[in-house]
Each structure stands twice: as C-alpha cells, then as structure tokens.
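**Q** A predicted structure for the sequence below; I have some questions about it.
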Amino acid sequence: MVVRGPLARLDERLSRALVDTVPRGLSEAASDLGGPLVALPVLLAAMAYAYARGRRAAALFAGLAMAAVPLLVVPLKEWTARPGPLEPWAHGYYPSGHTATALVAYFGAAFLVSRRLVPVAAVLTAVTGTGLVLRGYHWPLDVLASCCLGVLILFAASGGPRQGK
C-alpha cells in the first residue's frame, strides 16, 4: 500500500503536481524546521524551562519522546524501503524523520511551556511537512504517516488517557 497500489499512485501524482511550485530556497528553509539542528534546541530549551519550574518528569518524558523518534522512524524506513520522489534509486523515505522530529519537538515544547503555543507548534509542523513535499524530499504520505507516528509518540509519553478527568 505504501510503495505500490492505488494510494501510492495517487500520492505520487499529487507529489509530482506539487514539487517545485514554490522557490526551492523557500521549500528548503521550511523543511529545515524539522531538522535536528533547528527543532532539538527548541525542545531542549523548553525542557530546561520545565525542569527549572519543577516539572522534571514532564521534561524527562519530552526527552524520551524525542529519543523514540529515530528508534521508530529508522526501522520503518528500512522496512518499507520506499523510494524518494526525486531520487527513485534511493530508499528509506517512509516515514519522514524531519516531520516526526518537528511534531514531537514543537508540540513537546508547547506542552512544556504553555498550551497557548500549541497553534505555533501546529504551524511549524505543517510548514515543515509542506516544505518537504514541495521541495520533493518526501511524498505526502510520508509526511502524513509521520504526523500520525508523532502523535502516537507524544500520546504514549504523556501517559495516555487519564481516567476520571
């Protein structure tokens, strides 16, 4: 389904229609928001803030959530071996590590600092995923799958649903 089939073909057609519809510099800058050099310092600063405010467990769980991203994304990339939009000879594009990193880092930071920052986290994650697709680094389904994975990681790190609340 991810590599072959009607959904994959639709994904590929959509990608071909979207790639390079904005200047490459813009789409590259957007996709860089999900890179570890940009997203991790944001999360680390939020973790330090939460730790200083006495929310040590929350800071720890945010860090564990981020550590889970490569532990889950890398094996999934190996398992699916999906080729890239602009590099059909290369494999390992599903799911998008940059998107999962952005989602976990920015939402994790928002949850640690202020829930009012959740819309900012959503925008940063959406910009990252959009940039990855528009630049041709990832298929749309790669980004969507990473969003789902990132939400599951954050949900698990938060302790899941709370009973009686």
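**A** Thanks, I have it.

**Q** from here on, just use CA atoms for contacts and neighbour counts.
**A** Fine.

**Q** and Pro95, that's in a strand?
**A** No - under DSSP: H, G, I helix; E, B strand; the rest coil, Pro95 sits outside any strand and is assigned coil.

**Q** for burial, what's the neighbour tally of it?
**A** 31 (other CA atoms under 10 Å).

**Q** where does Gly54 land in three-state SS?
**A** Quick answer, by three-state DSSP: Gly54 is coil.

**Q** mind checking how far it is from Leu86?
**A** Gly54 is 47 Å from Leu86, where distance means CA to CA, to the nearest Å.

**Q** how close does the residue found closest to Val3 once you drop the neighbours it is linked to in the chain sit to Tyr94?
**A** Excluding the flanking residues, the one nearest Val3 by CA to CA, 6 or more residues apart in numbering is Arg82, at 5.6 Å. Distance of Arg82 to Tyr94, given as CA to CA: 6 Å.

**Q** adding another structure so you can compare the two:
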Amino acid sequence: MSSFLALLALTTWQVAADGPLRSLDERTGWAVVGHGPARLTEFLADLGNMQVALPVLGCALVWALVHGQRREPLCAALTMAAVPLLVVPLKAWIARPGPLTEATGYYPSGHAATAMVAYGAAALLTARYTRRAWMMPVAASVLTTATGIGLVLRGYHWPLDVLGSWFLCGLLLLPLCLGRGAGRRLRHPPK
C-alpha cells in the first residue's frame, strides 16, 4: 500500500511541479503519439470508456451475487464509485494540459482509472470460479495495460497521466484484494 501511495505522490508532485519526470514524460509522449494502427489504438483507448468497462463490472457483480457473494460485490461497486470522487478533484487541482490540446484536466487519466478498477474488480470477483484463478487477474492486467497504451498512442494522455491513475487505483483495489484473501481463508481453513 505504501508503495502505491509513494509512487502516486511522486508522480503527482512531478506533474504538478513541472519536474524532470514531467519533461521526460512529455518527450516520451510526443515520440510515440500517432504510432500504431489508428483503428487498433482507438479500440484499445475505448476499453477505458464507461460504456465498455462498467458493463463488464456489472456482469461480474451480478455473477458474484448469484453465486452467494455479498460483501465483495458491494466493496467492488463502492471502489468503482470512488474513482470519479478521487479522479475529478485531482484533475481540477493539477490542471494539466493534454498532449494535443490546451484544455486541462488530463492528470490522472479517468479512462485508465475506469479500466483498471472495472476490469480488476471484475477479475477479483470471478477468479474463484475459474479453473485457473490466475487467468482473470492476468486478463484484467492485459486489458488495463492495453487501455493505457491506446490512450498514449492516440495522444489522449501523457504516459504519467496513465501511470498516476494506475497508482491511485492500485490503492483502491488493494483493500478488495486483501479482503478477498481474508474471506477465502475464513471459508477454507487450513487442513
């Protein structure tokens, strides 16, 4: 938890204070923007849209409720609800311009945050019902990473916008991960 907090604080400070990481971030962003097939990178960026990510989480919530989970779906829904409550004020406070616009409010990335929490929470809710429980978190990580790559390559966000969102959402998802492990230990005591 302290690692996510420290990385979020460092990233936010560098972006807000126009530090050396921000300069490197912007050079890197300019170097990669527009690379990759436009349709593919747009598709990847769209994975962070609420219209795409929230139905995935909604299906996982219903699945978990049908299978008798109560606390975990509530925690996952509250975690998703926390995303705009944290991201929107940070965007307003930092007021970072985007790569291809003078408009502000690009740090942290709301799309990257939505993708990480929606896919991550969905993976945590459904992993216990798969033969290989590790596959769901890996799939969520791939979707989250793909979203971030699409956002940067399309020029919608700087790389640090995406990383800042991931650090923030790592903090948000950690209690869900820890609670899931504690609940499993309580239901399945060691033999």
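**A** Thanks, I have it. These numbers come from a predicted model, not from an experiment.

**Q** ok, the aligned partner of the residue nearest to Val3 of structure 1 in structure 2 to Val152 of structure 2 distance?
**A** Mapped onto structure 2 by TM-score structural alignment, Arg82 of structure 1 lines up with Arg96. The spacing between Arg96 of structure 2 and Val152 of structure 2, counted by CA to CA, is 15 Å.

**Q** next one: Leu7 of structure 2
**A** 19 Å.

**Q** which one's more surrounded, these two?
**A** Shown here are Leu7 of structure 2 and Val152; by other CA under 10 Å, Val152 has more neighbours (25 against 16).

**Q** now for the counterpart of the more buried one in structure 1: which residues touch it?
**A** Under the alignment by TM-score structural alignment, Val152 of structure 2 pairs with Val133 in structure 1. Val133 of structure 1 is in contact with Ser15, Leu18, Val19, Trp139, Pro140, Val143, counting by CA atoms under 8 Å, 6 or more residues apart in numbering.

**Q** please identify which helix or strand holds Val133 of structure 1.
**A** helix 118-135 (DSSP states H and E).

**Q** check the mean deviation of that helix from structure 2.
**A** Compared with structure 2 after the fit, helix 118-135 of structure 1 shows a mean deviation of 0.3 Å (mean CA distance after the TM-score superposition for structure 1).

**Q** by contact count, what packs against the helix or strand following that helix?
**A** Tracing the chain C-terminally past helix 118-135 of structure 1 and defining elements by DSSP H and E, one meets helix 140-157 next. Using 3 or more CA pairs under 8 Å, 6 or more residues apart in numbering; DSSP states H and E as the contact criterion, the elements in contact with helix 140-157 of structure 1 are helix 6-18, helix 56-80, helix 97-113, helix 118-135.
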